[in-house]
Structures are given as structure tokens and as C-alpha cells.
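Asks: got a predicted structure here, sequence first:
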Amino acid sequence: MKGFTTVAAVTLAGFLGACSTTTTTPTAPMTGASTSAATSPKASGSSTAAGSAQSSLRASTMTPPSVLPVERSVYFAFDDATIAQDYVSIIEKHGKYLSASPSAKVKIEGNADERGSAEYNLALGQKRAEATMKALRLWGVRPSQMEATSWGEEHPRAKGDDEKAYSQNRRADIVYSTP
């Protein structure tokens, strides 16, 4: 198994090696049963009430295991679906947990900032969710454990017309379902 882990790590590093190095997006940590910390962005200091309510509703129906890291979001550069090296450790931790827990299931929700058409943002969100799924598969996560979906620009984490807000909305969230 150690050989597989090493091969998976090297493969994942190679897969992600072509990633952009200009990622400056901070991770927005999520606490165990509440997403209120995650829905209020560190950088911009503002969020929509509707976005917060929707995220809290989803979080209340999806309780993540307490053994996982608090970081459940992978952030992306503008107009990109490539996972940056900064998020490899998050993918690794979730991948190891999921591969060791075959009954655990996740929905990977891709998101985009408000720039671009609704159709384009839905497609970009889907690409981000699928890129995250592909990276998790490198850690041995079974396809039957994952579902990729896109919210496009419909579930912003931050409201605003600046890069701080946009950077919080370009993400894929790993959401665990309850058993």
C-alpha cells in the first residue's frame, strides 16, 4: 500500500505540476457542523444573506466526519479548472479518508464567480468539480463514492465586484453526505 501511496503522490504531483503558481486565494475553513465561518469570506468581509442561508441549509443536511481536515474547498484561478499545488494536501487528506472508507460518499460542488454567462459558469463549475474528482481518484477513491455537480455562479461565498470576492467564489466544495 505504501508503494501505491508513493506512486499516487508522484502521479498527483505530476498531474498538478502544470498548475498556475499565481494562486493567492486563501482557504476558507469550515467547522464541523456549521458553515457560517466558510460563508463569510476572510478576505472581503461581506456575504449575501441568501448565499449564507443556502450554504447553512446544505451544511445542516450534510454532516462531515470529524476526522477530516476543516478545509473542504479547492480554489481556482480565473477562468481555470486546474488544481493548484496549494490544494494537493487537501485532496490527499480527503482522498485517503474516502479510499479507506468505502461507504463514505461526497458531492463535489463546482462554483464560479459572477463574470461570464450563466451557461459558461455552469460549465466551468462542472469542470472544476470533475477536476477535483479526478484528483481524488488518484488517491483510490471509487467513482461510486463521488458525484460532481455545478452551481455555476448561483452559490457565491462572497459578494462584491472585486478580486477578493471573486477569488472566494471560484471553488469546488467537497460535501459529505450523511450515512
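Replies: Now that the structure is in, tell me what you want to look at.
Asks: switch to C-alpha atoms for all contacts and neighbour counts from now on
Replies: Will do.
Asks: helices of the chain, start to end?
Replies: 2-16, 36-39, 49-61, 88-100, 118-137, 163-169 (DSSP state H).
Asks: okay, the ones you listed in JSON lines with mean neighbour count and distance to residue 106 next?
Replies: Formatted as JSON lines, these follow (neighbours: other CA atoms under 10 Å; distance: least, CA to CA, whole Å):
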{"stretch": "helix 2-16", "mean neighbour count": "14", "distance to residue 106": "20"}
{"stretch": "helix 36-39", "mean neighbour count": "20", "distance to residue 106": "18"}
{"stretch": "helix 49-61", "mean neighbour count": "16", "distance to residue 106": "13"}
{"stretch": "helix 88-100", "mean neighbour count": "18", "distance to residue 106": "9"}
{"stretch": "helix 118-137", "mean neighbour count": "22", "distance to residue 106": "10"}
{"stretch": "helix 163-169", "mean neighbour count": "23", "distance to residue 106": "20"}
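Asks: closest one to residue 108 among the ones you listed?
Replies: Closest of these to residue 108 is helix 118-137, at 5.4 Å (criterion: CA to CA).
Asks: give me the residues contacting the closest one.
Replies: 12, 74, 76, 79-83, 91-92, 94-95, 108-115, 143, 146, 148-153, 171-173 (CA atoms under 8 Å, 6 or more residues apart in numbering).
Asks: list the buried residues in stretch 108-119.
Replies: Across stretch 108-119, burial judged by 16 or more other CA atoms under 10 Å covers 108, 109, 110, 111, 112, 113, 114.
Asks: was I right to think the first one contacts residue 143?
Replies: Meaning residue 108. No - between residue 108 and residue 143 there is no contact under CA atoms under 8 Å: 11.8 Å.
Asks: got the buried residues of stretch 108-119 as CSV, with distance to residue 121 columns?
Replies: Converted to CSV, the buried residues of stretch 108-119 look like this (distance: CA to CA, whole Å):
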residue, distance to residue 121
108, 16
109, 13
110, 9
111, 8
112, 6
113, 8
114, 8
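Asks: quick one: which two of those are the most distant?
Replies: 108 and 114 (19.4 Å).
Asks: relative to residue 151, how far out is residue 54?
Replies: As for residue 54, its distance to residue 151 is 12 Å (criterion: CA to CA, to the nearest Å).
Asks: do residue 144 as well
Replies: Taking CA to CA, one finds residue 144 at 21 Å from residue 151.
Asks: residues touching residue 105, list them.
Replies: By CA under 8 Å, 6+ apart, the neighbours of residue 105 are 98, 144, 145, 146, 176, 177.
Asks: another one to put next to it:
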Amino acid sequence: MKSFLKRTTALAFAGALLTGCAVSSLPDIKASTPSGSAFDVALHKEYVALAEMEAAEYDWADADTFTVRARSVLEGNSPLPEEISARDLPAQTVPVLTAARERLMNALNAGGRDASPEHAAGAQGAFDCWMQEQEEDLQPEDIAACKKDFIFHIEKLEEAMKPKEVAAAAPKPVAPPPPLPKAIVIYFGFDSAKLTDAEAAKIDQAIAAYDSGKATVLRLAGHADTRGDAEYNQKLSEARVDAVFAALAAKGFNLTKIRTTALGEDLPAVQTGDNVKEQNNRRVVISFGR
């Protein structure tokens, strides 16, 4: 196949009629359309084009070969790419062409004819063209052109066969957690870390609030009023925290979820002077977090 094709196809067919070869039927074959798949239609065009180009060069043997292949497509018997053994190839080219045919067959057998009919047919036509030009081994530019055409089509075919990425389903909206419960305050008597029955009842309230509010942390902050020595009041606030902690433990609460701190006289609920009794400051504040 010469890329410039100086002689006309009409003259070539006139010569074909004199020789009596199959290519003489090419005009009728070209005018017909296969009744098969889109791949068959595209492959028919590939072989018709190859037959015309070889006939234009007066290469009757190869024009005849491609005409027979085009006719086979019309008859519903689309041929496979040429077998390596069908051509008398230079020995050093056999490995490359063998690998190329195997690559093409893998694509065709994996559904390439349906995935991309045009590129599947283009790859097969270009491969057969490459085989024919390589057997002649006379025109390096034509060999390279057929090989380039094959690579283009096989890459497009393989790309078309890649699994399509499925968009990930949008995550279902997650309802926001309920608001955290309000803090619960447990009060203590003067100079005492003992829970009264009324205040002890708040332990159950705190556990219920923790569960219903879907909290993950329960915080205990102990306090004291300003009456007495600050160091003593610090220890008193710690004792009050311990009392609440023990009450939670007695109820089976998960102790790993508890965080504790003791603040003594610091951060009073009611501001007072020093050494002043104040009921609202003698307390443990139970708060919730996530």
C-alpha cells in the first residue's frame, strides 16, 4: 500500500477484470451493506478500503484477500484478524505482531465489538494492514502508518471497555444528636460531703439525662463556700466530688465516662466575701458533654 496512490481505482478494477480475480466483484461488495451488527458494518468498510488501496497499486493478491474478507462480512461470517502464520513475515517482526494480535483478540473476546464497534473494526483492519505491509517489507512508511493506526484504535477500544465508575450513593442524612441536657446541681450541707436523700435522687436524674441526651462524657465539678480555711475547703470540694462519684458507681454507671475536678472556693455560684456561709456555693455541678 502506497500512501500517495497515484493510479486510479477505476483503472485498477479494469485490470482486475482482465485477471479474473475476486477483486473484480469489489464494486458490488462495496455497494452492499452487512445485515449484522455495527461492528460488521464497520469491518466491511475497513476491508473494502484495504482492497481498494491494494488494487490501486495493482497488488492483485492482497486486493483479492481483502475483497474476500469484505465479502465474508456481507455473508455473515466476519473473519478474525489474520493469523500470524497466514503471512511470510520477517522473523524479527513475528514477536511484535504476535503480541499485537493477542492484545486485539483479548479485547474482541472480552466484548470489544459491542463496546466500541468502530474502534474494534479499525483495530482489526489496521492489524491486517500491518501484517500485509510487513510481509512485503518494502515501504517502511506504510508499515509505520498501519502500526500507528492499530495502536490508536486498540487504545481507544481498551479505554471504551474499562468499567465505568459508578457514582457513590449520597450518604443518608444523619439526624443531629439531641441538645445536651442542662447541668444538674447537687447541694451539700455546711461542712459536709454527705448526700441527703433528696439530693441523692438527682443521681438517677443525671444518669437518665446522660442517656437521653446521647452524651459521651459526664463531668463532676466540686465547690465549697468561703467559710473556713481555703485549703480545707479545697479538700471538702474534693470529698463532695468523691461522694457523687461513689453514688454513680453504686448505680452501675460507666466510670470511664466520668471526668472530675475540685475547685474549692473558686468559681462560686454566688459571690460573697471571705468566711461567709452560702448554701448555693456548697455543691457539685454535674454537666454533660460529647
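Replies: Nice, I can see it. Every value quoted in this text rests on a predicted model; they were computed, and no experiment measured them.
Asks: picking up where we left off before, neighbour count for residue 144 and residue 151 of the first structure, which is higher?
Replies: Under the criterion of other CA atoms under 10 Å, the comparison of residue 144 of the first structure against residue 151 puts residue 151 first, with 20 against 11.
Asks: so what's the counterpart of that one in the second structure up against?
Replies: When the second structure is aligned by TM-score structural alignment, the residue opposite residue 151 of the first structure is residue 263. Listed by CA under 8 Å, 6+ apart, the contact partners of residue 263 of the second structure are 221, 222, 223, 224, 234, 237, 238.
Asks: what's the most distant pair in those residues?
Replies: Maximum distance among those (CA to CA): 11.7 Å, for 221 and 234.
Asks: who touches both of the two?
Replies: Shared contacts of residue 221 of the second structure and residue 234, counting by CA under 8 Å, 6+ apart, come down to 262, 263.
Asks: any idea how far residue 237 of the second structure is from residue 222 of the second structure?
Replies: 5 Å.
Asks: ugh, wrong one, I meant residue 278 of the second structure
Replies: 14 Å.
Asks: check residue 216 of the second structure too.
Replies: Applying CA to CA to residue 216 of the second structure and residue 237 of the second structure gives a distance of 24 Å.
Asks: same check on residue 47 of the second structure?
Replies: Applying CA to CA to residue 47 of the second structure and residue 237 of the second structure gives a distance of 96 Å.
Asks: counterpart of residue 158 of the second structure over in the first structure?
Replies: Checking TM-score structural alignment: residue 158 of the second structure goes with nothing.
Asks: what's the helix or strand for residue 158 of the second structure?
Replies: helix 140-161 (DSSP states H and E).
Asks: in that helix, what counts as buried?
Replies: 142-143, 145-147, 149-151, 153-154, 156-158, 161.
Asks: and for stretch 143-161 of the first structure?
Replies: 145-160.
Asks: among those residues, which pair sits farthest apart?
Replies: The widest separation within these (CA to CA) is 34.6 Å, between 145 and 160.
Asks: wait, residue 112 of the first structure touches residue 165, no?
Replies: No - if you go by CA under 8 Å, residue 112 of the first structure and residue 165 don't touch, sitting 11.1 Å apart.
Asks: tell me how far the alignment partner in the first structure of residue 234 of the second structure lies from residue 163 of the first structure.
Replies: Here residue 234 of the second structure is matched to residue 122 in the first structure, going by TM-score structural alignment. With distances taken as CA to CA, residue 122 of the first structure is found 20 Å from residue 163 of the first structure.
Asks: swap in residue 127 of the first structure?
Replies: 21 Å.
Asks: what's the closest non-adjacent residue to residue 11 of the second structure?
Replies: residue 56 (7.6 Å; CA to CA, 6 or more residues apart in numbering).
Asks: distance of the one you found from residue 184 of the second structure?
Replies: Taken as CA to CA, the span from residue 56 of the second structure to residue 184 of the second structure is 99 Å.
Asks: check residue 263 of the second structure too.
Replies: Residue 263 of the second structure is 17 Å from residue 184 of the second structure, by CA to CA.
Asks: likewise residue 250 of the second structure?
Replies: 18 Å.
Asks: neighbour count winner among those two?
Replies: Comparing residue 250 of the second structure with residue 184 by other CA under 10 Å, the one with more neighbours is residue 184, at 17 against 9.
Asks: the more buried one reaches residue 221, doesn't it?
Replies: No - counting by CA under 8 Å, residue 184 of the second structure sits too far from residue 221 to count as a contact (10.8 Å).
Asks: give me the common contacts of the two.
Replies: Joint contacts of residue 184 of the second structure and residue 221 (CA under 8 Å, 6+ apart) are 285, 286.
Asks: picking up where we left off before, quick one: the residue nearest to residue 11 of the second structure and residue 12 touch, right?
Replies: Yes - assessed by CA under 8 Å, residue 56 of the second structure is found in contact with residue 12 at 5.2 Å.
Asks: mind putting the buried residues of helix 140-161 of the second structure in TSV, distance to residue 41 of the second structure included?
Replies: Below are the buried residues of helix 140-161 of the second structure laid out as TSV (distance: CA to CA, whole Å):
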residue	distance to residue 41 of the second structure
142	25
143	25
145	23
146	20
147	22
149	19
150	18
151	21
153	16
154	18
156	18
157	17
158	20
161	20
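Asks: ok, so of those, who is nearest residue 103 of the second structure?
Replies: residue 154 (8.2 Å).
Asks: how far away is the closest one from residue 263 of the second structure?
Replies: For residue 154 of the second structure relative to residue 263 of the second structure (CA to CA), the value is 77 Å.
Asks: now swap in residue 224 of the second structure and tell me
Replies: From residue 224 of the second structure to residue 263 of the second structure the distance is 8 Å (CA to CA).
Asks: next: residue 181 of the second structure.
Replies: 22 Å.
Asks: same check, this time on residue 214 of the second structure
Replies: Counting by CA to CA - residue 214 of the second structure and residue 263 of the second structure are separated by 27 Å.
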